[in-house]
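Visitor: sequence and predicted model, in that order:
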Amino acid sequence: MVMEMEYPNPLDKNKPMTSLSKKVYFQHTPEALVQQALDLEQGTLNDAGALCITTGKFTGRSPKDRFIVKDESTVTTVDWGDVNIAIAPEVFDRLLQKMTAFVEEKELWVRACYAGADPQYRINVTVINTTPWANLFCHHLFISPTEQELINYQQEWLIFQIPEFLADPLVDGTRQENFSIINFSEKIILIGGTAYTGEMKKGIFSVLNFLLPQQDVLPMHCSANEGSNGDVALFFGLSGTGKTTLSADPERKLIGDDEHGWSQETIFNFEGGCYAKCIDLSADKEPQIYAAIRSGSLLENTRFFTGTNRVDYSDSTITENTRAAYPIMYINEAKMPAIGKTPTNIFFLTCDAFGVLPPISKLTTAQAMYHFLSGYTAKVAGTEIGIKEPQTTFSACFGRVFLPANPTAYATLLGKKLEENPNVNVWLVNTGWTGGSYGEGKRISLRYTRALVSAAIQEQLRDVPFVPHPSFLVLVPQSCPNVPASILNPRDTWSDKEAYDRQSDKLTGLFMQNFEAFREQASEEIRQASPKFLRKIK
């Protein structure tokens, strides 16, 4: 339906929406958006009924083109640097004026929605798109108001996403033609030159990462699920660590797969849906995600088997970052509303290609803060040209690129939550290598990892003996149901113990080097949680 005249222009609430464009569609249903995309020849349906589109030049985020307006509200509160790149208010104002003029004769799709399942902490987000499929993405990834809520809806934040608008870097002050700019004073996110939908999702995530700590809420880049007795587990992990696989447990309800807040009393999902990577997706490996890709879902940058409309999920011709967006209710075991209690167990997942870390270990509060700050995993040798051995990757708080404040602020807030809730268990889980580093050892069996995580959740590790790891000092259980005791202590799995010690010291040094960026602002408690060298370093 064409939006009513009286609905306000999100950029000027004293004017009707028709002052922005004469062709505006408001709060369209997924079915209507899919049909419009098909009519405009912007996508096709696959054999399961999902809408398949391509996002053009950009198939992922462009971190170097993501800016925050530097003004009185942010000059001392944002951690400026390579992650949070400053841009002047006048640059923002000029681009906003140009984008507003640009859309005067365009069709626009507008959606009022929420970010945050807990009404006490959610923010109202209005989105303006120039394609129906981008608006479909927003329907899935944000939370839709009820009809009654829509009557009283008041806009707080605005996403203005115009992929067709290209900036002139020499005139407009951007780095390239594409840009994503957050203005905390005006409460507007401008996105131009890129159709990649994840820029909208992560833009609002950055906003919540800035706002929620001011309300003593810890924003987290993690998945969450809930057991039948109401116990909540959180799963943090960078790409390739198994976060999606381990949190998608058919025996537990999914609260959310990517972004959550931890308030005084609740864990709550920021989103209304899932944005799942689907490269090499299969019904056997990820049955819940596979089944969720159906009528109404959005598939980005995938290819069909020749002569069919069946998706070849192994095809990375366009990108390896193929994605599926769908409502969380498409997951059979999803919890609605997406709110749970304070977590009982927290899992930090790492794919340690050095073969040093235990398959599972328990962390003290200080160690939890230290490893939260570290956000460690490893790129495997051979995955990129020129890499001859494992390459460490550190991303503070398991999502550094989305943190407007210094990471130590979030680690400190995590420590505060753990001190207030002493019964919360924090575990470090290595889903990487054992018996040697990559190329010599072998990948830890997913069956064993599942058994270790299950045992931790079911409190089967509560009464077993633990011993500290000789270098990282994390506590290693000495037995676990359905897991051979021989794999629990990583040094024991190496035939060459001296080689293990050398590799352990190498990884320890890399942790220490990474931590130097946080040392000055970190507490002495966190500093003391650093791993120790096994050998005397000359």
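Guide: Yes, it's here.
Visitor: contacts and neighbour counts: CA atoms only from here.
Guide: Fine.
Visitor: mind listing the strands for the stretch 301-450 of the chain?
Guide: 303-304, 311-312, 323-327, 339-341, 345-350, 360-363, 376-379, 391-394, 425-430, 433-434, 442-443 (DSSP state E, counting those that start in this stretch).
Visitor: so for residue 231, which of those strands sits nearest?
Guide: Closest to residue 231 of the strands of the stretch 301-450 of the chain is strand 339-341 (C-alpha to C-alpha; 7.1 Å).
Visitor: my guess is residue 129 contacts residue 164. True?
Guide: No - at 10.5 Å, residue 129 does not count as touching residue 164 under the criterion of C-alpha atoms under 8 Å.
Visitor: who has more neighbours out of those two?
Guide: residue 129 (25 against 15; other C-alpha atoms under 10 Å).
Visitor: for stretch 202-220, buried residues please.
Guide: Buried positions in stretch 202-220, judged by neighbour count with 16 or more other C-alpha atoms under 10 Å: 203-213, 217-220.
Visitor: residue 56: how many residues sit nearby?
Guide: 13.
Visitor: for it, give its distance to residue 42.
Guide: 11 Å (C-alpha to C-alpha, to the nearest Å).
Visitor: one more: residue 478?
Guide: 56 Å.
Visitor: now residue 124
Guide: In this view, residue 124 and residue 42 are 29 Å apart by C-alpha to C-alpha.
Visitor: take the one below as the second:
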Amino acid sequence: MISTKIGDELKNLLSGENVNNQLSVPQLVEKATSRGEAKLSADGAVVAQTGKYTGRSPKDKYIVEEASSKDKIDWGSVNRPISSEIFDSLYTKMLKHLKIKDELFVFKGFAGADPASRLSIQVVNEYAWHNLFVHQLFIRPTMDELKAFNANFTILSAPSFKADPAVDGTSSETFIIVSMEKRIILIGGTEYAGEMKKSIFSIMNYLLPENGILPMHCSANVGEEGDVALFFGLSGTGKTTLSADAHRKLIGDDEHGWSDNGVFNIEGGCYAKCVNLSQEKEPEIFGAISFGSVLENVVIDPDTRIPDYDDVSLTENTRAAYPIHNIENIVTPSVAGHPKTVIFLTADAFGVLPPISRLTKEQAMYHFLSGFTSKLAGTERGITSPEATFSTCFGSPFLPLPATVYAEMLGAKIEEHDAQVFLVNTGWTGGSYGVGKRMNLKYTRAMVREALAGNLNDVETEMNDVFGLEMPTAINGVPTEVLNPRNAWADGAAYDLKAKELADLFRENFKKFGTVSEDIKLKGGPIA
């Protein structure tokens, strides 16, 4: 619960004459452009730049060490503790900073499309375009819901307020601090809007398991027969692209919960990477960018205002934020049944994993816990080229609880609902990064389409001798030579060496899961 003092201070801030409450999209567009925060694209999207912070700042993220939550949090390099004293000091300073601003912008809405488990949130922004961002990304309340609205969590976002590490106890001028007890999130020193989205996701990853609901960093869609599919993967692996399918209805593109009733979207919008975006390759996403959408760090022509999605002079992590209803094929409301197919997406910079492989239950648990992928340029500060990494459950930066909590929940649900799991490599083929090339999206789409149709559940496979993965020998629309990664390399011996290198990294990383069953350790991982 928020203390009386904290609650009164916040109430005082929100009652100020400088506060704009629940502005409409046109009003926020007008504010953002008239205040010089952003420009308007030819399509009517708000185009903003985030300065030097063009991605998340994981080393500047903290959770307050509090009696009610400290024994639950998986403390470490991801969930870094900070004291209540530091939080209270920064909170007081931020309130003073925000109170004297000419204007503030407040959005009230929800995280979670299932009313039984949704979180009521309010976001206080210094920038109008940030408020437009959260308006489009979270679930917008009805007028009746607004009348009875009571926020469970509050975000205070002040990009122009910078911390002094020597005084404030932070690592840098930037900070993202979550207090589970006071139900407040402080974000300062960064203009990157994604910090607000991911902070709420972290909160949901903390709260939902308490109610037996698995929070997931994944996309989800549903076919004409009601068959639900999940797409797990970190930023840049293709979750948004592959789940936006003209032949299937989108449930959501990034964050979901899996309850006893099925799957529900946590958000009300999409936050798509738009580097090299084109109407030909990704028509759904391209068409979704319209009036009121937010383009982050996208370069536009100064005269025509037409976006140049191939221009990465600001960052490769260019983004588009838009409400989910901008996608034509969606489920309304964003809820569906239990998944029949689960796809793990990985962007393998080694270029050695098969483009698609069918997983046993043990392999599914192993690869979910491993969460192998490559961080792509621009998604985080300091990442300038693909970098191999293991991100537990394909969402380590957003998991406050121990990884095994989420893994055990996923394993139980896969078994209960007889879901088939596939590992799909959207990364490199024919060689590692710098030698090989990125997997052809056309082929990946064909493989995923066949998997969702159930056509790969019983097909003939061959075994990958290094990773023990079952690789289909033939898939409609995909050249046979693509399916076995070793055949795609000019030098088979070079493939073997690189594959063994990655297999060793898998084994070394998995040592940290000491409590995992021997079946998962021995049957799930590499065999050579």
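Guide: That came through, no problem. Only a predicted model underlies this, so the values are computations on that prediction, with no experimental measurement involved.
Visitor: got a TM-score for the pair?
Guide: After superposition, the two chains reach a TM-score (TM-score structural alignment, normalised by the length of structure 2) of 0.92; 518 aligned residues with a C-alpha RMSD of 2.5 Å.
Visitor: between which two of the buried residues of stretch 202-220 of structure 1 is the distance greatest?
Guide: Across the buried residues of stretch 202-220 of structure 1 (C-alpha to C-alpha), the longest gap, 18.2 Å, separates 203 and 217.
Visitor: longest helix in structure 2, please.
Guide: Longest helix in structure 2, counting residues (DSSP state H): helix 492-510.
Visitor: so which bits of stretch 454-471 of structure 2 are buried?
Guide: So for stretch 454-471 of structure 2, counting by 16+ other C-alpha under 10 Å, buried means 456, 464, 466, 467, 468, 469, 470, 471.
Visitor: of these, which pair is most distant in space?
Guide: 456 and 466 (21.4 Å).
Visitor: what does residue 233 of structure 2 align to in structure 1?
Guide: Aligning on TM-score structural alignment places residue 233 of structure 2 opposite residue 237 in structure 1.
Visitor: check contacts around its match.
Guide: Residue 237 of structure 1 sits next to 222, 243, 348, 349, 350, 375, 398 when contact means C-alpha atoms under 8 Å, 6 or more residues apart in numbering.
Visitor: one more: residue 113 of structure 2?
Guide: Contact partners of residue 113 of structure 2, counting by C-alpha under 8 Å, 6+ apart, are 139, 264, 265, 266, 267, 268, 333, 334, 335.
Visitor: and those, which of them are buried?
Guide: By 16+ other C-alpha under 10 Å, the contacts of residue 113 of structure 2 give 139, 264, 265, 266, 267, 268, 334, 335 as buried.
Visitor: tell me the one among those nearest to residue 302 of structure 2.
Guide: Set against residue 302 of structure 2, the nearest of these by C-alpha to C-alpha is residue 268 (31.4 Å).
Visitor: ok, the residue mapped onto the closest one from structure 1 - contacts?
Guide: Following TM-score structural alignment, the counterpart assigned to residue 268 of structure 2 within structure 1 is residue 272. Counting by C-alpha under 8 Å, 6+ apart, residue 272 of structure 1 touches 115, 117, 139, 140, 141, 142, 143, 144, 327, 328.
Visitor: can you lay out these as CSV showing distance to residue 170 of structure 1?
Guide: What follows is the contacts of residue 272 of structure 1, written out as CSV (distance: C-alpha to C-alpha, whole Å):
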residue, distance to residue 170 of structure 1
115, 35
117, 42
139, 35
140, 37
141, 34
142, 35
143, 38
144, 39
327, 41
328, 43
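Visitor: mind checking which of the residues you listed land in helices?
Guide: Reading helices off the contacts of residue 272 of structure 1 with DSSP H, I get 139, 140, 141.
Visitor: sorry, back to before: out of the strands of the stretch 301-450 of structure 1, nearest to residue 49 of structure 1?
Guide: Closest among the strands of the stretch 301-450 of structure 1, using C-alpha to C-alpha: strand 311-312, at 11.2 Å.
Visitor: what stretch of structure 2 does the closest one fall on?
Guide: The aligned range for strand 311-312 of structure 1 is 307-308, by TM-score structural alignment.
Visitor: same thing with stretch 112-126 of structure 1?
Guide: The aligned range for stretch 112-126 of structure 1 is 108-122, by TM-score structural alignment.
Visitor: from the chain's centroid, how far away is the matching stretch?
Guide: 18 Å (C-alpha atoms, centre = their mean, to the nearest Å).
Visitor: which of the buried residues of stretch 454-471 of structure 2 sits closest to residue 64 of structure 2?
Guide: residue 467 (40.4 Å).
Visitor: the longest strand along structure 1 - contacts with which helices or strands?
Guide: In structure 1, taking DSSP state E as the definition, the longest strand is strand 107-115. If you count contacts as 3 or more C-alpha pairs under 8 Å, 6 or more residues apart in numbering; DSSP states H and E, strand 107-115 of structure 1 packs onto strand 23-26, strand 123-129, helix 132-141.
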